[in-house]
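Visitor: Show me the folded form of this:
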Amino acid sequence: MRIAIVIGASSGIGQSTAIQLAKRGTAVILTYSGNQAGAQDTVAAIEKDGGAAVALRLDVGRSETFPAFREQVVAILRDTWQQDTFDYLVNNAGFGGMAMFEDTTEELFDKFMRVLLKGPYFLTQALLPLLTDGGAIVNVSSNSALPTGLVDAGYSAYATMKGGLNVLSRYMAKEFATRGIRVNAVSPGPTRTRLADSSGVVGFEAYPEVIPMLAAKTALGRIGEPDDVGMVIATLLGEESRWITGQNIEVSGGFDL
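Guide: This is a model prediction of the structure:
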């Protein structure tokens, strides 16, 4: 049985990814931070269709907890599926929000760094010995960090960390290739998710008035839905993408095209 670990799967893109992988016959270990109810919803949706999933709490911004998380993963792999390795890793956890350059505090900058860049780096490092040779990783980035992406004032810290994740993805792809492990990134455009900012305010639920404006900037005429991205991630992890590594796929419906 193939097994995936999906980080940040209590809602949005991570939730969709976990469900899409389960539909393809993959068992899922999914994580959540504050939204336990959402994580249980993900597990229930997977089990309803006959799949298998386990939810674990993980704060990606606290790298000191990663060794204990790894031990939890080891125990679940052994006790639930009688395996000692897993096949796929999706680094998806994050938070949104904006602050103009002159208003960005060191505290906010450091939080972005811990969650969006340091977290994926050292969590992958902790889990890498458990990832099977020939496995695959997808890092969820943002089209705000692409050279061709729209540069919107107020996202300098956020986009800087996502830009670092893009570079990290290429170096992972190079180094992990010796074990046949593929690494790619996806860069979503505006997507309807629950992604909260640093104050806990939830994206489009709090600011629905921005949706028509973003849709008007998108070639396909709407904002993205979680499944638009989740299906791409599942495809990148799958056998049909076995010759793709070191790539960053923009999944934005032609935003700002």
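
Visitor: From here on, just use CA atoms for contacts and neighbour counts.
Guide: Fine.

Visitor: Name the single longest helix found in the protein.
Guide: Determined from DSSP state H, the single longest helix within the chain is helix 156-176.

Visitor: From the contact counts, what lies against that helix?
Guide: Under the contact definition 3 or more CA pairs under 8 Å, 6 or more residues apart in numbering; DSSP states H and E, helix 156-176 sits against helix 106-113, strand 182-188.

Visitor: which is the next helix or strand following the shortest one?
Guide: Read it as strand 182-188. As assigned by DSSP states H and E, the chain's next helix or strand after strand 182-188 is helix 203-206.

Visitor: and if you look at the longest one?
Guide: The C-terminal neighbour of helix 106-113 among helices and strands, as given by DSSP H and E, is helix 119-127.

Visitor: May I see the buried residues of the next helix or strand after that following helix?
Guide: Next helix or strand after helix 119-127 toward the C-terminus (DSSP H and E): strand 131-140. Using 16 or more other CA atoms under 10 Å as the burial criterion, the residues of strand 131-140 that qualify are 131, 132, 133, 135, 136, 137, 138, 139, 140.

Visitor: who touches strand 131-140?
Guide: For strand 131-140, the external contacting residues (CA atoms under 8 Å, 6 or more residues apart in numbering) are 85-92, 120, 165, 169, 179-188, 233, 236-237.

Visitor: Please apply the same query to stretch 214-230.
Guide: By CA under 8 Å, 6+ apart, the surrounding residues in contact with stretch 214-230 are 12-18, 20, 188-193, 211-212, 251-257.

Visitor: show me the contacts for residue 47.
Guide: Listed by CA under 8 Å, 6+ apart, the contact partners of residue 47 are residue 53.

Visitor: Let's compare: structure for the following, please.
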Amino acid sequence: MSTSKRNPVALITGGNRGLGKSMALHLADRGVGVVITYRSNAAEATDVVKQIEAKGVKAAALALDVGDVRGFDAFAGALKAELAGRFGRDRLDHLVNNAGIGVHASFAETTEEQFDALMNVHLKGTFFLTQKLLPLIADGGRILNVSSGLARFTFPGYAAYAAMKGGIEVLTRYMAKELGPRKITVNVLAPGAIETDFGGGAVRDNAELNRMIAAQTALGRVGLPDDIGGAVALLLSPEGGWINGQRIEASGGMML
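Guide: From the prediction side, this is the model:
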């Protein structure tokens, strides 16, 4: 919850598409101003900003490669300028570490390059970007890290990806403990299988895979981006302020 009477402002990494875009739009529906980041598709990000602004709240998009810590100083400076210029603020209220990449490879065949790419984006990037942005997060703010159902249940081909997400889940508890004196809550949201273009869009486009996952989900279907966008808005709402250091899975009951 914002420490001022003004509407909160959230930063969502990877907010130009997929789950990040849905998160941004759901937060905008609740009056939250949003800064999204994108890695390369500026046109896509601009379109999301327009959709957010059409809801009557302020929005901005900034370029960021979460997998390259060398760019974090410049990004923090750009974010600070954007907060002051567009939002009239010097602090964020919410940080959602959402940006990610997918690699599907068996444990035996995963390359060092694939492992490093996953680590740099999902684990190292989240760790050091959050560290860099701590001065820009308001006391009493919220940090939400994004994990995966694959950190709990197991599908062959995701060993390296799931290991990074497992690391994020442990990191979340430590962040919650250490940032507690600033009244900043830190939680982790673990989506189940969602119909997006993530990982080549397999869950969305492969009908057999989609049916298989739906059959193993208590609610009988695969997740949609809005399922996750709504969960994020819920966790970042004023009513979610006493939830801290927790892993929340949003999977419709996969693999129960």
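
Visitor: quick revisit: the longest helix of structure 1 to strand 131-140, inter-axis angle?
Guide: 160 degrees (axes from the mean of the first three to the mean of the last three CA atoms, to 10 degrees).

Visitor: now helix 156-176 of structure 1: which residue numbers in structure 2?
Guide: The aligned range for helix 156-176 of structure 1 in structure 2 is 159-179, by TM-score structural alignment.

Visitor: Please apply the same query to stretch 81-90 of structure 1.
Guide: Under TM-score structural alignment, stretch 81-90 of structure 1 corresponds to residues 87-96 of structure 2.

Visitor: Is it correct that residue 192 of structure 1 is in contact with residue 11?
Guide: No: counting by CA atoms under 8 Å, residue 192 of structure 1 does not reach residue 11; the two are 10.4 Å apart.

Visitor: circling back to that earlier point, ChimeraX command for the buried members of the contacts of stretch 214-230 of structure 1?
Guide: Selecting the buried subset of these in ChimeraX, with 16+ other CA under 10 Å as the burial test, is done by:
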select :12,13,14,15,16,17,18,20,188,189,190,191,192,193,251,252,253,255
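
Visitor: Among the contacts of stretch 214-230 of structure 1, which are located in strands?
Guide: Counted as lying in strands by DSSP state E, out of those, are 188, 251.

Visitor: Which residue in structure 2 aligns with residue 116 of structure 1?
Guide: Under the alignment (TM-score structural alignment), residue 116 of structure 1 pairs with residue 122 of structure 2.

Visitor: Contact partners for its match?
Guide: Going by CA under 8 Å, 6+ apart, residue 122 of structure 2 touches 67, 99, 100, 101, 164, 165, 168.

Visitor: Surely the second one is in contact with residue 66?
Guide: To tie it back to what came earlier, the one meant is residue 99 of structure 2. Yes: Residue 99 of structure 2 sits in contact with residue 66 when judged by CA under 8 Å, with a separation of 7.1 Å.

Visitor: joint contacts of these two?
Guide: 13, 121.

Visitor: Give me the distance between residue 111 of structure 2 and residue 160 of structure 2.
Guide: 10 Å (CA to CA, to the nearest Å).

Visitor: These two: which has the busier surroundings?
Guide: Remark: of residue 111 of structure 2 and residue 160, residue 160 carries more neighbours, 22 against 13, as counted by other CA atoms under 10 Å.

Visitor: Quickly note the distance from the more buried one to residue 108 of structure 2.
Guide: 11 Å.

Visitor: what is in contact with the two at once?
Guide: If you check residue 160 of structure 2 and residue 108 against CA under 8 Å, 6+ apart, no residue is contacted by both.

Visitor: hmm, back to that, nearest to residue 203 of structure 2, of the contacts of residue 122 of structure 2?
Guide: Of all the contacts of residue 122 of structure 2, residue 203 of structure 2 sits closest to residue 101, with 14.9 Å by CA to CA.

Visitor: and the residue nearest the centre of structure 2, what does it touch?
Guide: Central residue of structure 2 (CA atoms, centre = their mean): residue 98, 1.9 Å from the mean position. Contacts were defined as CA under 8 Å, 6+ apart; by that measure residue 98 of structure 2 touches 12, 13, 14, 15, 19, 20, 145, 146.

Visitor: so the second one sits right up against residue 45, yeah?
Guide: No: in terms of CA under 8 Å, residue 13 of structure 2 does not count as a neighbour of residue 45; the distance is 11.2 Å.
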